[in-house]
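Participant: The following comprises the amino acid sequence and a computationally predicted model.
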Amino acid sequence: MAWLAFDRLTPDGETVTMDRALADEVPVAIEFNGIGYAVLMATPTDIGDLVQGFALAERLIGPDDAPFDVDTHRTDQGIVARATLPPSRTDLLLERVRHRASDSSCGLCGIENLEQAIRPLPPVTARSRADRTAIFRALDGLAAHQPLNAATGAAHAAAWVDADGAIRLAREDVGRHNAFDKLIGAMKRAGADWEGGFALLSSRCSYELVEKAVLSQCPLLVTISAPTRLAAARAAAAGLPLVVLARPDAVLHQGNAPLA
């Protein structure tokens, strides 16, 4: 971890020189079945979890598919992560690669890409048993699971919280999407499900995070900041309950389902 010296202005007007740790961010090139699929900018930890969760978010695997092995290779430029999907997923992989690499300069390709970007989501059938007390308990405990952010002030966290508000597992990354992929991937590799709990994210609620939650059959998504209009609409369409603005300086808002 690198360090940066900077000047900080104190309340009495004096300047104090301080050192601050810098979060690492490197390119992670993901290959599935020998095909270069994507390059993500990510914190270089828990890469196997990241690839596993990313594959689910890309719909290359389903929530009931077995986890796969990930081989990682560090280079001077970044990390190469290689995984092999089941033969039954080969056609789907090739189709997704075609859409990702298509030239959207023609109208038809552009329409196809838009359809891929906003694909229908499966309904969320799982239900959370958590109440407001559980949410506030998890919020109080989240900082203890954010060592990278404590050191750098530059990392997001995603946590799996049980129905009583205890944080069972957490992952960090400089990217909020990566943090959630890492958490979902770690749960999948551990054979864990949400068990009536919820996901707690230290970020705003974007539509991509809603989609990741839905595809992992998360029964309740709680975020520190507000949702976008598209995120709220996508969550409502899939039946995913949202609790947003979950922080001490804001009013707790909920959508799509009541909380006790």
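Facilitator: Good, I have the coordinates. Numbers count the residues shown, from 1 in each chain.

Participant: contacts, neighbours, all on C-alpha from now
Facilitator: Noted.

Participant: Against Cys109, how distant is Arg100?
Facilitator: Arg100 is 11 Å from Cys109, where distance means C-alpha to C-alpha, to the nearest Å.

Participant: meant to ask about Glu95
Facilitator: From Glu95 over to Cys109 the distance is 13 Å, taken as C-alpha to C-alpha.

Participant: Looking at the two, which has the bigger crowd around it?
Facilitator: Per other C-alpha atoms under 10 Å, whichever of Glu95 and Cys109 has more neighbours is Cys109, with 14 against 10.

Participant: show me what contacts the spatially most central residue of the chain?
Facilitator: Note on the chain: the residue nearest the mean C-alpha position is Phe180, at 1.9 Å, using C-alpha atoms, centre = their mean. Each residue near Phe180 by C-alpha atoms under 8 Å, 6 or more residues apart in numbering is listed here: Gly53, Ala157, Ala158, Ala159, Arg171, Leu201, Leu209, Lys212.

Participant: For it, pull up the helix or strand it's in.
Facilitator: helix 176-189 (DSSP states H and E).

Participant: can you check Ala158 too?
Facilitator: strand 156-161.

Participant: That strand to helix 176-189, inter-axis angle?
Facilitator: 30 degrees (axes from the mean of the first three to the mean of the last three C-alpha atoms, to 10 degrees).

Participant: Quick one: end-to-end distance for stretch 217-228.
Facilitator: With C-alpha to C-alpha, one end of stretch 217-228 sits 21 Å from the other.

Participant: How about that stretch, which residues are buried there?
Facilitator: Neighbour-count burial for stretch 217-228 flags Gln217, Cys218, Pro219, Leu220, Leu221, Val222, Thr223, Ile224, Ser225, Ala226, Pro227 (criterion: 16 or more other C-alpha atoms under 10 Å).

Participant: Mind putting those into CSV with secondary structure and distance to Ala238?
Facilitator: Shown next, in CSV, are the buried residues of stretch 217-228 (DSSP: H, G, I helix; E, B strand; the rest coil; distance: C-alpha to C-alpha, whole Å):
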residue, secondary structure, distance to Ala238
Gln217, coil, 10
Cys218, coil, 11
Pro219, coil, 11
Leu220, coil, 12
Leu221, strand, 12
Val222, strand, 16
Thr223, strand, 17
Ile224, coil, 21
Ser225, coil, 20
Ala226, coil, 18
Pro227, strand, 15
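
Participant: And the residues you listed, which is closest to Leu22?
Facilitator: Ile224 (22.9 Å; C-alpha to C-alpha).

Participant: what ranges do the helices span in the protein?
Facilitator: 47-57, 90-101, 107-117, 132-141, 147-152, 176-189, 207-215, 229-238 (DSSP state H).

Participant: Looking at those helices, which is nearest to Glu31?
Facilitator: Of all the helices of the chain, helix 47-57 sits nearest to Glu31, with 9.3 Å by C-alpha to C-alpha.

Participant: Take this one as well and set it beside the first:
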Amino acid sequence: MLDNDSGNRLGFISQKIVRHRGESQRADSDYVAEECPVALVFNDISHAVMMATPKDLREFAVGFSLTEGIVQKPSEIFELEVMEGCAGIEVRMTISQKSFFELKAKRRALAGRTGCGVCGIESLELLDLCPGKIAAYPEKVMPSASVIERASHSLPGFQSLMHVTGGVHAAAWCSAEGEIIKVFEDVGRHNGLDKLIGFLALQGVEMRNGFVFMSSRASYELVRKVARMNIPMLATISAPTSLAIEIARMAGVSLVSFCRKDGFVEYVV
């Protein structure tokens, strides 16, 4: 059973500032997005430290575990505890022995590599740049002007942390008709996506019946995470990278970017 500790804070803090306008200035205060180290610990072994907004950390840890292939389903996480320390936050998870054995094998492979981490064929293979095809659905979610317009028009109303700080990304789950169902925010776009996917998995949402809409560019990490969860479409406000397009093509994920109220760009996969 997962506990109910989400490690939630507000996601922003107050900061003293000086506002400048022309030659004048005045002391004031403002809110900034909170960012801190979040260590993800599996069976007492620290696997990764992410810089993230310390909000919705239960969903973040579950989503990260799924999108990085550490577990295949939430039920393989037996316990989850969020612990705050002076240097950051630890999310401690107990996972199944099978998942932990596979994680240790992967860690040994990573430890055996040297250099910059992207040099050489073996290192490139470790980046997991060749995702498998997503499942073939009888009725695949397809991009249309009305669907993208509906999501684009609605998203700002769900970005509460963005309104306060002006400095976070949003990851939204949308129905096939473009209705926004749930939104998570974070200083890191991939963290926001992990939070969203963790939530969907914990709620048992059928991810083939909708799409992800991001308030960011489309990076290869986002496409890879979406593909791993068999989500049929990723839509983003800003541009994609060439690698994001290539991975979407290999996985069969519909990728649309430059999503606005008056149109979008579809990258043929």
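Facilitator: It's in. Everything numeric here is computed off the predicted structure, so don't read it as measured data.

Participant: coming back round to it: the residue nearest to the centre of the first structure pairs with which position in the second structure?
Facilitator: Under the alignment by TM-score structural alignment, Phe180 of the first structure pairs with Leu193 in the second structure.

Participant: And Ile47 of the first structure, by the same measure?
Facilitator: Checking TM-score structural alignment: Ile47 of the first structure goes with Leu57.

Participant: now do Ile79 of the first structure
Facilitator: So Ile79 of the first structure corresponds to Ile89, using TM-score structural alignment.

Participant: residues touching that match, list them.
Facilitator: Per C-alpha under 8 Å, 6+ apart, neighbours of Ile89 of the second structure: Cys36, Pro37, Val38, Ala39, Pro54, Val82, Met83.

Participant: how near is it to Leu200 of the second structure?
Facilitator: Noted for Ile89 of the second structure: a distance of 23 Å to Leu200 of the second structure, by C-alpha to C-alpha.

Participant: Over to Glu177 of the second structure?
Facilitator: 18 Å.

Participant: Same check on Met214 of the second structure?
Facilitator: 15 Å.

Participant: likewise Cys86 of the second structure?
Facilitator: As judged by C-alpha to C-alpha, Cys86 of the second structure and Leu200 of the second structure stand 31 Å apart.

Participant: Compare the two and say which is more crowded by neighbours.
Facilitator: Leu200 (18 against 5).

Participant: burial count for the counterpart of Cys36 of the second structure in the first structure?
Facilitator: Using TM-score structural alignment, the equivalent of Cys36 of the second structure in the first structure is Val26. Val26 of the first structure has 14 neighbours, counted by other C-alpha under 10 Å.

Participant: Enumerate every residue touching Val26 of the first structure.
Facilitator: Met41, Ala42, Thr43, Pro44, Gln77, Gly78, Ile79 are the contacts of Val26 of the first structure under C-alpha under 8 Å, 6+ apart.

Participant: I'd like a version of the residues you listed in JSON lines, one that adds distance to Val244 of the first structure as further columns.
Facilitator: Listed next are the contacts of Val26 of the first structure as JSON lines, based on distance: C-alpha to C-alpha, whole Å:
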{"residue": "Met41", "distance to Val244 of the first structure": "26"}
{"residue": "Ala42", "distance to Val244 of the first structure": "25"}
{"residue": "Thr43", "distance to Val244 of the first structure": "25"}
{"residue": "Pro44", "distance to Val244 of the first structure": "29"}
{"residue": "Gln77", "distance to Val244 of the first structure": "38"}
{"residue": "Gly78", "distance to Val244 of the first structure": "35"}
{"residue": "Ile79", "distance to Val244 of the first structure": "34"}
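
Participant: Just among those, which is most surrounded?
Facilitator: Neighbour-wise, the contacts of Val26 of the first structure (other C-alpha under 10 Å) top out at Ala42, 24 neighbours.

Participant: correct me, but that residue touches Ala23?
Facilitator: No: using C-alpha atoms under 8 Å as the test, Ala42 of the first structure is too far from Ala23 to be in contact (10.0 Å).

Participant: do you know how far the closest residue to Phe54 of the first structure other than its chain neighbours is from Val243 of the first structure?
Facilitator: Nearest residue to Phe54 of the first structure in three dimensions, chain neighbours excluded: Asp181, at 5.5 Å (C-alpha to C-alpha, 6 or more residues apart in numbering). Look at Asp181 of the first structure and Val243 of the first structure: by C-alpha to C-alpha, they are 20 Å apart.

Participant: And the two? Which one has more around it.
Facilitator: Legend: neighbour count by other C-alpha under 10 Å for Asp181 of the first structure and Val243, higher for Asp181 (29 against 25).

Participant: For the more buried one, which residues are in contact?
Facilitator: Per C-alpha under 8 Å, 6+ apart, neighbours of Asp181 of the first structure: Asp49, Leu50, Val51, Gln52, Gly53, Phe54, Ala57, Lys212.

Participant: what about 7 Å?
Facilitator: Going by C-alpha atoms under 7 Å, 6 or more residues apart in numbering, Asp181 of the first structure touches Leu50, Gly53, Phe54.

Participant: with these in mind, which one is nearest to Ser105 of the first structure?
Facilitator: Nearest to Ser105 of the first structure among those, counting by C-alpha to C-alpha, is Phe54 at 27.0 Å.

Participant: gap between the closest one and Leu40 of the first structure?
Facilitator: 10 Å.

Participant: what range in the second structure does the strand holding Ala158 of the first structure sit on?
Facilitator: The aligned range for strand 156-161 of the first structure in the second structure is 169-174, by TM-score structural alignment.

Participant: Tyr220 of the second structure corresponds to which position in the first structure?
Facilitator: So Tyr220 of the second structure corresponds to Tyr207, using TM-score structural alignment.

Participant: What is the burial count for its match?
Facilitator: By other C-alpha under 10 Å, neighbour count at Tyr207 of the first structure equals 19.

Participant: separation between it and Ala213 of the first structure?
Facilitator: Counting by C-alpha to C-alpha, the gap from Tyr207 of the first structure to Ala213 of the first structure is 10 Å.

Participant: swap in Glu95 of the first structure?
Facilitator: Taking C-alpha to C-alpha, one finds Glu95 of the first structure at 23 Å from Ala213 of the first structure.
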